[in-house]
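Student: Sequence first, predicted coordinates after that:
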Amino acid sequence: MVRPTPPHQPRLGRESDSAEHADSRAGEENLFDRPTHDDSGEFFEPEPVRVRVNDESKVSRVDTGQLEETPVPGSRFSSWRQRRRVAKAQSAVTEAEPTDDDPDTVVAFPRSSHRRLRRNRWLALLGALLAAGLFVGLVFFSPLFATRAIDVEGARLTNPQNVEDALQRFEGVPLTRISKDEVREAVGNVPQVKSVDVILKPPHTITVELHERVGVATVQEGQELILVDSQGKQLSTYGQQDRPDVPMIEGGRDVLSTDKFSAISNVLASLPANVLSQLDTAAAPSESAVELTFADGRKAIWGDSSNSELKAQVLAALVNDEDTADGTEYDVSAPLHPTIK
């Protein structure tokens, strides 16, 4: 049986044996401490280790002549791997040791993967913020979408130039910074305009579609005729020779704030255009007695402003029908039972 001698095995035999084999034991003890590298760091395979071979007696001593060589453990690959491991260890130690030329050398440890991942996330966030800032700058502050044209549609009573002047402050402003409510509010100062539809057409155009107020009557103020809508809003002025095809209400501008005007305007607002254009005057001796006079002298007794839509339909039918068109007075105060004179 071949095995190394345990370090705790006691020395046996005579004292002379100890002296006689002292040198051999010293040599045997140093066999396990042999170096595997020379001074230059080069790896070499150590000499085969010699071990004691005991005969079958547990107390007998084995002389040096009974030692046998054992093969070096491992294959070529394990030896190559061991040399590589030793070379890497030496390389790490060499890099970590400061040189004589630079005693303050600091060893740089490899960065953590978590630190690299965090740095990459910050870089990605910074890139996204820069891209968003560039997009906002191009869309909201650059002249790429600046307003250069204002189109006005549906202007009949309104002077289109007045609308363009009201919207002049939007020229040069990017469309992305203009709200439709702002445009409506600006055009709302034009008296002829009742409502506005706004269309923003990229890249440079604002289209404004006007819904104008409807003039239903005129009032005379001096030598001028003032066109007003059903709410008494003054739309425009005309000369005597340019009178529009709507009836005149006596009383001048002061009548616009009275209840009589409210009664008359409700009646006029319900009439179809082909009947309204034939009227010459409209009067209201009282709120319950509205009277209309046609340009050819015919009259219409309306009564109060109730059932105005039904009365307007009946009056239009009587005026435009050939059998009743030659009448001089139409009483529609009771629309289900009209009378003709």
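Tutor: Ah, there it is.

Student: From now on I want contacts and neighbour counts done on CA atoms only, so please keep to that.
Tutor: OK.

Student: Show me the strands in the stretch 51-200 of the chain, by range?
Tutor: Along the stretch 51-200 of the chain, the segments classed as strands by DSSP state E, counting those that start in this stretch run 68-69, 149-153, 193-201.

Student: Report the buried residues of whatever helix or strand comes next after the last one.
Tutor: The first helix or strand that comes after strand 193-201 along the chain, using DSSP states H and E, is strand 205-212. By neighbour count with 16 or more other C-alpha atoms under 10 Å, strand 205-212 contains the buried residues 205-206, 208-212.

Student: Please find the angle between the direction vectors of strand 205-212 and strand 193-201.
Tutor: 160 degrees (axes from the mean of the first three to the mean of the last three C-alpha atoms, to 10 degrees).

Student: circling back to that earlier point, would JSON lines of the strands of the stretch 51-200 of the chain with mean neighbour count and distance to residue 173 be doable?
Tutor: Formatted as JSON lines, the strands of the stretch 51-200 of the chain follow (neighbours: other C-alpha atoms under 10 Å; distance: least, C-alpha to C-alpha, whole Å):
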{"stretch": "strand 68-69", "mean neighbour count": "12", "distance to residue 173": "98"}
{"stretch": "strand 149-153", "mean neighbour count": "16", "distance to residue 173": "11"}
{"stretch": "strand 193-201", "mean neighbour count": "16", "distance to residue 173": "12"}
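
Student: Can you redo the ones you listed as JSON lines, where the extra columns are distance to residue 122?
Tutor: Converted to JSON lines, these look like this (distance: least, C-alpha to C-alpha, whole Å):
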{"stretch": "strand 68-69", "distance to residue 122": "64"}
{"stretch": "strand 149-153", "distance to residue 122": "44"}
{"stretch": "strand 193-201", "distance to residue 122": "39"}
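
Student: Use this one as the comparison:
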Amino acid sequence: MKRPGGFDRGAGDEAQWERARRPVGDGARVPPEPESAGGVPSDPIRLIGWGRGAGRAGAETDAADRDRTADPATPAEPAPDEGRGAGGADCGGTADLATAPLVRLARPRNPIRAAKRDVKRARRSVRDREKREQRRFTAHLRRTRRNWLIVVGAVLGLAVFVAVGVLSPATAVREVRVVGASAVDAEDLRAALARFEGVPLVLVSDEEVHRALEPFPLIQRYAIERIPPHTLLLRIEEREAVIAVAQGERFALRDAAGVLVDTVKKLPSGVPVARGGAIDPGGPAFDAAARVIRDLPRDIRKKLAEVTASSSYDVAFVLKNGTKVGWGDASETQRKAVVLRAMLKSVKSASLIDVSAPDAPVFTQ
């Protein structure tokens, strides 16, 4: 039983394969190669072309196979297009290898294209690195700018706050308070400081306050306190009279600095009358006697009636009970006061007590 054409290779096909194995000269064509069963070419290059063009060249391939099978003795001449793939590409010469996909993949790498790709890749890498660096620098710049804005904003806010506190009438003086006034009239002090009403607290000058208080000699020292939002507080310490100087029927009361405190008809308690050199406010005897009286405890000061001194080294007192006290200079006043207090308690009828040497006190009855 005869097989259909294309399944068995005939004698003509064997001859054709023999001719294909012979060398081909220059300009000669490669004889057509046999195809495998089913019309599928066995050559890999023709197999690639056959896969794409088998639909178009199916009829021509079947006819050629039938002719070769019918007459095996007659050598088959290759058709003009035989040896090409179904897509029409000539697979017989070496120039046709460049058109095959598998051969195209096996071609050596083009150095120019590779260099261009490397250059593009390098440029892209440089651009990416520059972008990252620019983003980092921009972020640092933003942080620096933000910090500067915060600092400038804080300074401006503080300046505005200070300006509001200094220039705004919200902190102007509306109340003047006086603390520590007894011999000095507090109303007179408030009237003297009334010039500062309406002035911002921070603009109240200490020099202006000092000039306003100069007419009050009884103020020994003072302090100004500014209490927001509207209060100006004046704390004063008045001069204390320590010695009385007789002036006819009246007495001039002076403090330890010799400043006239007041003139009275009746002596206050604890202010002895000066005798001898102690009546001169500018003399050394007055200064020594005044310092001693100023530093004495209150209980002893209340017992003093007179103070005498011819120099700064022989201060003496006369107590209200008639006892004379020899004091000496103005040193060790507190220690002498302790000794005198003890002597007054132990010796009831002494006419003279000398504490000028507190380590060895002397008394006379």
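Tutor: All right, it came through fine. Given the structure is predicted, the values throughout are model-derived calculations rather than measurements.

Student: quick one, helices of the first structure?
Tutor: 15-20, 22-29, 76-96, 113-136, 160-166, 180-187, 259-270, 273-276, 308-320 (DSSP state H).

Student: Include distance to residue 173 of the first structure and mean neighbour count when you put the ones you listed into CSV, please.
Tutor: Converted to CSV, the helices of the first structure look like this (distance: least, C-alpha to C-alpha, whole Å; neighbours: other C-alpha atoms under 10 Å):
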stretch, distance to residue 173 of the first structure, mean neighbour count
helix 15-20, 110, 11
helix 22-29, 97, 13
helix 76-96, 65, 12
helix 113-136, 15, 11
helix 160-166, 15, 16
helix 180-187, 12, 16
helix 259-270, 40, 21
helix 273-276, 42, 15
helix 308-320, 47, 18
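
Student: For residue 145 of the first structure, which of these is the nearest?
Tutor: helix 113-136 (12.1 Å; C-alpha to C-alpha).

Student: can you give me the strands for the stretch 251-365 of the second structure?
Tutor: 260-264, 273-276, 304-309, 315-319, 324-328, 352-354, 362-364.

Student: Would you convert the ones you listed into a markdown table that also reports distance to residue 222 of the second structure and mean neighbour count?
Tutor: Shown next, in a markdown table, are these (distance: least, C-alpha to C-alpha, whole Å; neighbours: other C-alpha under 10 Å):
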| stretch | distance to residue 222 of the second structure | mean neighbour count |
| --- | --- | --- |
| strand 260-264 | 16 | 17 |
| strand 273-276 | 29 | 19 |
| strand 304-309 | 30 | 23 |
| strand 315-319 | 31 | 21 |
| strand 324-328 | 33 | 22 |
| strand 352-354 | 39 | 19 |
| strand 362-364 | 43 | 14 |
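
Student: Residue 172 of the first structure corresponds to which position in the second structure?
Tutor: For residue 172 of the first structure, the aligned position in the second structure is residue 198, judged by TM-score structural alignment.

Student: Can you give me the distance of that match to residue 204 of the second structure?
Tutor: 10 Å (C-alpha to C-alpha, to the nearest Å).

Student: Need the overlap of contacts for those two.
Tutor: With contacts taken as C-alpha atoms under 8 Å, 6 or more residues apart in numbering, residue 198 of the second structure and residue 204 have no neighbour in common.

Student: sorry, back to before: nearest to residue 278 of the first structure, out of the strands of the stretch 51-200 of the first structure?
Tutor: strand 193-201 (25.0 Å).

Student: distance from the closest one to the second structure after superposition?
Tutor: Following the fit onto the second structure, the mean deviation recorded for strand 193-201 of the first structure is 2.3 Å by mean C-alpha distance after the TM-score superposition for the first structure.

Student: Please state the offset of that strand from the chain centre?
Tutor: Relative to the centre of its chain, strand 193-201 of the first structure is centred 25 Å away, using C-alpha atoms, centre = their mean, to the nearest Å.

Student: before we move on, back to that, any chance of the strands of the stretch 251-365 of the second structure in TSV, with distance to residue 139 of the second structure too?
Tutor: Listed next are these as TSV, based on distance: least, C-alpha to C-alpha, whole Å:
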stretch	distance to residue 139 of the second structure
strand 260-264	75
strand 273-276	86
strand 304-309	85
strand 315-319	84
strand 324-328	84
strand 352-354	89
strand 362-364	91
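
Student: nearest to residue 180 of the second structure, of those?
Tutor: strand 260-264 (15.9 Å).

Student: now the angle between strand 219-227 and the closest one, please.
Tutor: Using the same axes, to 10 degrees: strand 260-264 of the second structure against strand 219-227 is 110 degrees.
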